[in-house]
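J.: What follows is a predicted structure for the sequence shown.
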Amino acid sequence: MLSRVAPWLASRNENGLGVRVLGGADTLALRALANEDAVANVFILAHLESTGTAAPTSGGASVFGVFDGDTLLGACWAGANLVPVQLEPGLAGYVANAAHLTGRRYASIFGPAETVLALYARFEQLGHVAHEVRAGQPLLAISGGPVIGANPALTFGSMADFDRILPACAAMFEEEVGYSPFLGGQEFYSKRVAGLIRQGHSLVHIDTTGTVVFKAELGAVTRDVTQVQGVWMNPELRGRGQSAGYMAAVVNLSRTFAPVTSLYVNDYNTKARATYQRVGFEQVGTFATVLF
C-alpha cells in the first residue's frame, strides 16, 4: 500500500504536508490526537484499546496520517469504512487521494460532518459515487444516568439466543441502509453479531414467546465512552411509548463499561430524537454518513 501512495506524496512535498500509513511507532500520537474529542473518536479509540497499536491490522485495515514534518495533524481509519480522526476539512483531499490510490472499495465514510462531506467531495471527483448521503446526523451524548426510569427487562444478550438476535439485527440493518446484510453471504455479518454478544455488547429484551421486543448494540467501547448502534424496536410494538424506557436501560447497562454513552441519529428521525432527548441525551456535535 505504501508504494502505491508514495507517488502522490512526492507531488505534495513542496508545501511540507504528506500522507502515510501509520505504524506502531505512531500509536501514542494517534491516541493523543483522538483523545482531543473522545466522543467523536470513540471508534478509533476502541480500536487502539483493543489492539494497542496504530499499525495495519492482519485483515488489511490501516490508518492514514496527515503530517507536517513529524507532526501528526489528522488521521483517517481505512478499513471497510473510512473514519476521519480530528481531520480538518481542508486536509480531507490528502486522505481521499491516498485512499483512492490503494484501489480499495469502501462501504461508507462516517464521522464529523464537515470532514466527511469534504472527503466525499474529493471522492466524487475521483469517480466514487455514493448510494446515499446523510449530511446531518446529530451526535448525542449523556454523562451519567438517564433522567427517566429504565425498563428492567433489557439485559445483555446471550449466545443461547443468537438465532433470535441475528434476525432482529438483520432487520434493523435492512431498515437503516436499504439492503440485507446477507447479500454477500451470511457468514461475515453473523460473526459480527456473535462477536458483539460474546463481548457483552449486545443488549436485548426477548419476551416469554421468544420474540425480540427491543435490541441495541454497543458498537464501540472504551473506558471513557460507549457508542450505541443498531437501536431497534419490534415493528409490531412501535408507537406505544416504550422506546424511552428501553433507551434508559441501554444507558444504565452501557455505564458498566464507561461513564459517557453516545450515539448518532439521522436528523429526519424526529421520533427517535425526541426519545433520546427524554432520556437525557444532548447534542455534542454533528456527524454525516456517506453510503456507497
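T.: Happy to help now that I have it. All values derive from a computational prediction rather than experimental measurement.
J.: going forward, measure contacts and count neighbours with C-alpha atoms only.
T.: Noted.
J.: which helices and strands does the host helix or strand of residue 290 pack with?
T.: Residue 290 belongs to strand 282-291 when assigned by DSSP states H and E. Counting by 3 or more CA pairs under 8 Å, 6 or more residues apart in numbering; DSSP states H and E, the packing neighbours recorded for strand 282-291 are strand 108-112, helix 113-125, strand 132-143.
J.: what's the spacing between the second one and its chain's center?
T.: On the basis of CA atoms, centre = their mean, to the nearest Å, the separation between the geometric centre of helix 113-125 and that of its chain is 17 Å.
J.: Comparison target below:
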Amino acid sequence: MLRTSTELRPLGPDDLSDLLALLHRDPQVNLFVRSRVDATGLNRRWIGSRVLGYFEDGQLVSACHAGANIVPVEATGAAIEAFASQLLADRVKPSSIVGPQTAVLDLWQKVCAEWGPARSPRLDQPFMTITHDSALTPDPRVRRIALDEIDLLYPASVAMFTEEVGIDPEIGGGGYLARVTQLVAQGWSFGIVEEDSILFKAEVGAVSPEACQLQGVYVRPDLRGRGIAAPALAAVVEQARATIAPVVTLFVNDHNIAARRAYERVGFEQTDTFASILL
C-alpha cells in the first residue's frame, strides 16, 4: 500500500485559489479566515499572520490561521496534529483558539500543557445563522454609526469588550480604538444613539460575498431586560443583508440564555457549534 505524502507549510498568493476552494466548503463557518484572505490576498505584509496549509499528496486538505487568533479550517485529525506541532515549535502563545468545536478542542488538548491553563474556556458556543429578514418589526432607530460619533461609541465598545472578554482592550496601546474606527469607516457599525448616548450597538466583524458575522452586541446596562435587543438586531439583520451580505451569522456562549433567546426571537437558528479558548 502506498503511503500518503504530507506537507505542512505557510500558504502564499500562489495558493490563493486552492485556499478559497477549501474555505468555500463551509463559507459561513469559515467566514473569519475568508474575510482575512479577501482583505490581504495572503500577502504576509498585509495579513499580519500566517495561514498554514496541510497537504496530502499535493492537495490542500486543511488550513489554520496562525496569528493572535488560531482558527482551524476544515481541519482533519492528522492536520490538527501537524498544526499543533508547528505552533508549539514557534514558541508564540496566541490570545485565543476559535472555531468549530471538535477541531478547537482537539487542538487545545495537544497544546494545553504548554499554553494552559486557559483564562476562559468557552467550550460550547452555538453558531447561529439567519438567511432572511426577521419577522419582527425592526427598530427604526437603528442606523449606521457616523465617524463623528466615535467618541460616543468607543466607551460602549470598551465596556462591552471588558464585560465579554474579561480584559480591558485599552491595555497595550491604541489598537482597539483603531479597530472601532475602522469598522465605523467601513459602515459596519450599527446602533441606536439618543441624547449623546449609545443605547444599543452591534458590529459586523467579518465579511465575505456569502455571509457576514455580527459581534459586539451591546445594550446599555440600565436598559437591559426591556426588550430592546431583538427589534434592534432585526434592524441590523435587515440592513446588513441589504448592503453587506445575504447571510448573517454569529456565535454565542451557551450560558448566555438572554442573548440566545433574543437571537432566536429575531430568527437566528443554530447551524453548528463553536468553541473558544481565551488565553
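T.: Great, that's in hand. Since this is a predicted model, take the numbers as computed values, not measurements.
J.: what's the TM-score here?
T.: Laid over one another, the chains give 0.95 as their TM-score (TM-score structural alignment, normalised by the length of the second structure), with 276 aligned residues with a CA RMSD of 1.4 Å.
J.: just to revisit the earlier point, figure out which of the helices and strands packed on strand 282-291 of the first structure is closest to residue 18 of the first structure.
T.: helix 113-125 (16.2 Å; CA to CA).
J.: helix or strand for the spatially most central residue of the first structure, which one?
T.: The C-alpha lying nearest the average C-alpha coordinate of the first structure belongs to residue 43 (CA atoms, centre = their mean; 5.7 Å). When elements are defined using DSSP H and E, residue 43 of the first structure is found to belong to helix 42-51.
J.: Superpose on the second structure and give me the mean offset of the helix ranked longest in the first structure.
T.: Of all segments of type helix in the first structure, defined using DSSP state H, the longest is helix 162-177. With both structures laid over each other, helix 162-177 of the first structure and its partner residues in the second structure are 0.6 Å apart on average (mean CA distance after the TM-score superposition for the first structure).
J.: can you tell me what part of the second structure that helix aligns to?
T.: On the second structure, the counterpart of helix 162-177 of the first structure by TM-score structural alignment is residues 150-165.
J.: Return the distance of that stretch from the chain's centre.
T.: Distance of stretch 150-165 of the second structure from the chain centroid (CA atoms, centre = their mean) equals 17 Å.
J.: Equivalent analysis for stretch 42-53 of the second structure, please.
T.: On CA atoms, centre = their mean, the centre of stretch 42-53 of the second structure falls 17 Å from the chain's centre.
J.: contacts for that stretch?
T.: The contact list for stretch 42-53 of the second structure (CA atoms under 8 Å, 6 or more residues apart in numbering) reads 7-13, 16, 36-37, 39-41, 60-68, 83.
J.: For PyMOL, what selects the buried ones among those residues?
T.: Burial among the contacts of stretch 42-53 of the second structure is assessed by 16 or more other CA atoms under 10 Å; the matching PyMOL selection reads:
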select buried, resi 8+10+11+12+36+37+41+60+61+62+63+64+65+66+67+83
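J.: So which of the contacts of stretch 42-53 of the second structure belong to strands?
T.: Among the contacts of stretch 42-53 of the second structure, the subset assigned to strands under DSSP state E consists of 7, 8, 9, 10, 60, 61, 62, 63, 64, 65, 66.
J.: Identify the nearest residue to the fourth one in space, disregarding sequence-adjacent positions?
T.: Nearest non-adjacent residue to residue 10 of the second structure, counting by CA to CA, 6 or more residues apart in numbering: residue 52, 4.3 Å away.
J.: how about the one you found, what's its match in the first structure?
T.: In the first structure, the residue paired with residue 52 of the second structure according to TM-score structural alignment is residue 64.
J.: Helix or strand for its match, just tell me which one.
T.: Assigned by DSSP H and E, residue 64 of the first structure belongs to strand 62-68.
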